[in-house]
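Chemist: Dropping a prediction and its sequence here:
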Amino acid sequence: MFRALRYRNYRLFFIGQGISLIGTWMQQIALSWLVYRLTDSVFLLGAVTFSSQIPSFILSPFAGVLADKFERRKVLVVTQALSMVQASTLAALVLTQTIEIWHILTLSVILGIINAFDIATRQAFVVQMVERREDLSNGIALNSSLFNMARLIGPSIAGLLIAVVGEGMCILINAVSYIAVIASLLLMRLRPFEREKKEHKVWKSLQEGFTYSYNFAPIKALILIVGLLSLFGMPFSVLLPVFARDILHGGANTLGFLMGASGVGSLAGALFLAQRKSVIGLGKVIIYTMLLFSVALIAFSFSKTLYISLLLMLFTGFGMIVSMASCNTLLQTIVDEDKRGRVMSLYATAFMGMAPIGSMLAGAVAEMIGVNYTLAACGLLCAISIVPFALNLSRLRQMVEPIYQRLGIVPTIATGLQAASNLTAPPEER
């Protein structure tokens, strides 16, 4: 389950990123609570999320070109340092009680621009830290487990700290936590970076990446799933402060518990993926977990009991992370190495870029029809969005079979054809 940790560079990244992610989740919870406390507006909750994520929709493809042309570690050091400056500025404004909603919106846009370059580069960087290709899927799954362990710990701590010392301290802790991931990047021992001799202009490189992804149906299908799940599924986290305060009649600690429960489910999902030894079968896993997420989300939207809501959050967390991480794993498996950065930037665009649109739409619709019906509609749309993928699964798995044979995932053509009857995957910061 933890075989990717035998690589020194990956261990360093795992530790540094783990510390930083706890701070990131603390800031996210603190910021959501701060915005809702200051404005009492569901729409502005969505607007802040929109501001922080829409830059990824616009800039991630360019970030992918950067990830293929420059040393990825240096790019990550720069993005993490800039994120620390952003968090420090936000913490100073909150702690001095001079924060206004326009400050939050502006700093959210700045963080979104930084994240556009960070996420695409980080996704492509995993393959450099995990030296053996067969351990790549395990490294991606452990990344997901790390992300969700932080989602379990960070919001729980933040919920308690907000009640005692306010939101500013949570944001300050996040600013300090970036030191850990920057240090881990600087301590890595990597092969000397070799710039690609074949130089293209940015637009030519972008066009090549889009054409490659669009013309290969399995890649296109996986990116589409991620985009639809982000568009219809991610808004649930934006609306959680409303459920915590107005429906479950709790405070910041209730919000922390809900996010923590989702984190427990996500961690279980990530560990479920980590113990898998092959990507074979992930296609059906994506279908089942998307449906699980959809049903749990619909049920949660009408729950008015904290314990039932916490239980349903476990299932939403499990379903979402397994679906997202499975798509990531399959993409990383089948993509050509020289186009990895650009394809993963499209993944980042779908993941981070569609979420803000969904958040704005959900916030606006919730103002009109209420958060309950809005979230139920999101769950229903997620269930519908997986249907085309399920219907085309057989055709897609035939297209990836030659890639599996070339990589040794299916050892020989003879055994590969035999295994194809069970092959269910058209081959998921973060």
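Modeler: Received it, and whenever you're ready, just let me know what you need.
Chemist: drop to CA atoms for contacts and neighbour counts, all remaining ones
Modeler: Noted.
Chemist: Pull the number of nearby residues for residue 202.
Modeler: 14 (other CA atoms under 10 Å).
Chemist: Next up, identify which helix or strand the spatially closest residue to it that is not a sequence neighbour is on.
Modeler: Residue nearest to residue 202 in three dimensions, not counting chain neighbours: residue 65, with 6.8 Å by CA to CA, 6 or more residues apart in numbering. Element membership of residue 65 [criterion: DSSP states H and E] is helix 42-69.
Chemist: Show me where the stretch 251-400 of the chain has its helices.
Modeler: Remark: helices assigned in the stretch 251-400 of the chain by DSSP state H, counting those that start in this stretch are 252-274, 282-301, 306-334, 340-348, 354-369, 371-385, 387-391, 393-407.
Chemist: wait, the stretch 101-250 of the chain
Modeler: Under DSSP H, counting those that start in this stretch, the stretch 101-250 of the chain gives helices at 101-129, 136-165, 167-186, 202-215, 217-233, 235-242.
Chemist: closest to residue 38 out of these?
Modeler: Smallest distance to residue 38 across these (CA to CA): 8.0 Å, for helix 101-129.
Chemist: May I see the buried residues of the closest one?
Modeler: By neighbour count on 16 or more other CA atoms under 10 Å, the buried set for helix 101-129 is 104-105, 107-129.
Chemist: Check it against this one:
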Amino acid sequence: MAEDEAEDRAVAGSGPLSHAPFRRIVAVKAIFRFAAYMQMIASAWLVFRLSGSAMDVGIVAALALGPSLIGAPLGGSLADRFCPRKLSMLFMALQVPPLLLLMTLAASGDLTVALIFGLVFLYAVPYSLAQPIIELVVPFTVPGELRHRAVTDASAADNTAEFLGAVAGGAAVQTIGAAVVYGFNAAACIAVVVVIALSPILQRACDLARAHRDASLRSGLREGLPIPVVRTVIYGGTLFFLLIAPIEQLMATIASDHGEGAALLGVLLSAIAVGATVGNRVLSRLNSKGRSTDELLVWGVLVAAPPTILLGFSSSIYTDFLLLVVIGFAWELLETSGHEAMQLEVPQHISGRMVGVFYLLVTGASALGALAAGWLFDELGVDTSLLGIGAVALAGAIILGARRRRLPGGTAAVAASGEEPR
């Protein structure tokens, strides 16, 4: 710990990557995100291969993401009350047993759709609790003046890893096998536990948590919801992750409908990763120019809607790829801006609960959206469903943008509360 603090003082004027604790935690988080998304897509592919039903793919996505409806806000509340470092280690460790069971059953050839459903759900419960808690400890690896950049850089690493994991997931089932995918995810969980255990600098987050008296979700929402930027994040995040984000979960169905098949699933998913990478670079420049996070979030929804509509008209791998690049770009604008707002532009003592609420939107709304989109794809067809989803998202984005123009800035509201954001 003394060495980490000495390094903080020595390189305080440098970027986040100049700090070894930040590099370690971001690297291991990215490996874990890669593994988690690889197994999520692999599970979806296994289900689709076993049942041939888009509805079943939507169900496994809902089971993977649905626990966040409760787990994400609960995890955020726990992080505001107890030691985030110890909690993150606990919940990461609890993900290992169901993954090992999935690995064993896949290796023996005994994995069925029902078993995938059940074990994915058992894995998803501690996963949903862990994610907001781990996000909260990242800013404590750098000095205060670098925390905005740290969140942006960590988000870039996470999002890139997630999309690359999604790309690898479909191919991995047919190459290295599902058992290896599940085993790798279990190993990544263990690696996160080890790195956090060996990072005493994260004890700073625990010391702050002990100072909080009322860490209930109700009190956090009561204080957070009046902040304009929080409301914009909630409305915009719900729109995007309910309507647009399920495209990633159901990409196998889209690829099959457009005649591109399993072989090109990875290409389509990589388009989202390309767009996210470009989006992060643009976002860094916009942040340096003082653009507000809630403005960027609104633009994320607005930019994503038209390519979703056009995806319903597309029948070519080339146009599909370009449209998904734009969606990935918008995804990065929205998700990273939402993270920054909920972590750094609210009073520090409610940041855990606000991050939990954001994760509720990211994963909970995605789960509900995937379930609904899977049903729509089966009932109305893929292209018709995409047209309708994109149109609703566009209308919602226009309303959200008009509403935001009538609201004051979020950070001003935080300043008025008498407490500085992080």
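Modeler: On my side now, so go ahead. Worth saying up front: this structure is predicted, and the values here are computed from it rather than measured.
Chemist: TM value for the aligned chains?
Modeler: Here the TM-score for the pair of chains, by TM-score structural alignment, normalised by the length of the second structure, is 0.88; 404 aligned residues with a CA RMSD of 2.5 Å.
Chemist: Tell me who's in contact with the aligned residue in the first structure for residue 334 of the second structure.
Modeler: Taking TM-score structural alignment, the alignment pairs residue 334 of the second structure with residue 323 from the first structure. Contacts for residue 323 of the first structure were tallied using CA atoms under 8 Å, 6 or more residues apart in numbering; they are 285, 286, 287, 289, 290.
Chemist: ok, 7 Å please
Modeler: 286, 289, 290 (CA atoms under 7 Å, 6 or more residues apart in numbering).
Chemist: how far away is it from residue 300 of the first structure?
Modeler: 19 Å (CA to CA, to the nearest Å).
Chemist: Likewise for residue 84 of the first structure?
Modeler: 35 Å.
Chemist: Those two: which has the busier surroundings?
Modeler: residue 300 (25 against 21).
Chemist: wait, the more buried one sits on residue 312?
Modeler: Yes - using CA atoms under 7 Å, residue 300 of the first structure is in contact with residue 312, at 5.9 Å.
Chemist: how close does the helix holding residue 65 of the first structure sit to the second structure?
Modeler: After superposition onto the second structure, helix 42-69 of the first structure sits on average 1.3 Å from its aligned residues (mean CA distance after the TM-score superposition for the first structure).
Chemist: and that helix, which residues are buried?
Modeler: 42-57, 59-69.
Chemist: Could you tell me where it falls in the second structure?
Modeler: Under TM-score structural alignment, the match for helix 42-69 of the first structure in the second structure covers residues 54-81.
Chemist: Just the terminal-to-terminal distance for the matching stretch.
Modeler: OK, stretch 54-81 of the second structure end separation, CA to CA: 41 Å.
Chemist: residues touching the spatially closest residue to residue 347 of the second structure that is not a sequence neighbour, list them.
Modeler: Spatially, and ignoring its direct neighbours in sequence, residue 347 of the second structure is nearest to residue 421 (4.8 Å; CA to CA, 6+ apart). By CA under 7 Å, 6+ apart, the contact list for residue 421 of the second structure reads 344, 345, 346, 347, 348, 414.
Chemist: how about 8 Å then?
Modeler: By CA under 8 Å, 6+ apart, residue 421 of the second structure lies in contact with 344, 345, 346, 347, 348, 414, 415.
Chemist: repeat for residue 277 of the first structure
Modeler: Shown in contact with residue 277 of the first structure (CA under 8 Å, 6+ apart): residue 138.
Chemist: at 10 Å what do you get?
Modeler: Neighbouring residues of residue 277 of the first structure by CA atoms under 10 Å, 6 or more residues apart in numbering: 1, 134, 135, 137, 138.
Chemist: And the second one, how far from residue 276 of the first structure?
Modeler: Put plainly, it is residue 134 of the first structure. Taking CA to CA, one finds residue 134 of the first structure at 11 Å from residue 276 of the first structure.
Chemist: got it, and the last one?
Modeler: As defined by CA to CA, residue 138 of the first structure lies at a distance of 8 Å from residue 276 of the first structure.
Chemist: now swap in the fourth one and tell me
Modeler: Separation of residue 137 of the first structure from residue 276 of the first structure (CA to CA) stands at 9 Å.
Chemist: Who has more neighbours out of these two?
Modeler: residue 137 (29 against 15).
Chemist: list the contacts for the aligned partner of that one in the second structure?
Modeler: Residue 137 of the first structure maps onto residue 148 in the second structure, with residues paired by TM-score structural alignment. Counting by CA under 10 Å, 6+ apart, residue 148 of the second structure touches 16, 139, 154, 287, 339, 340, 341, 343, 344, 345, 422.
Chemist: quick one: the fourth one and residue 149 touch, right?
Modeler: Read it as residue 287 of the second structure. Yes - Residue 287 of the second structure is within contact range of residue 149, at 9.1 Å (criterion: CA atoms under 10 Å).
Chemist: What's the local residue count around residue 284 of the second structure?
Modeler: 14.
Chemist: For it, give me its contacts.
Modeler: For residue 284 of the second structure, the contacting residues are 149, 152, 153, 333, by CA under 10 Å, 6+ apart.
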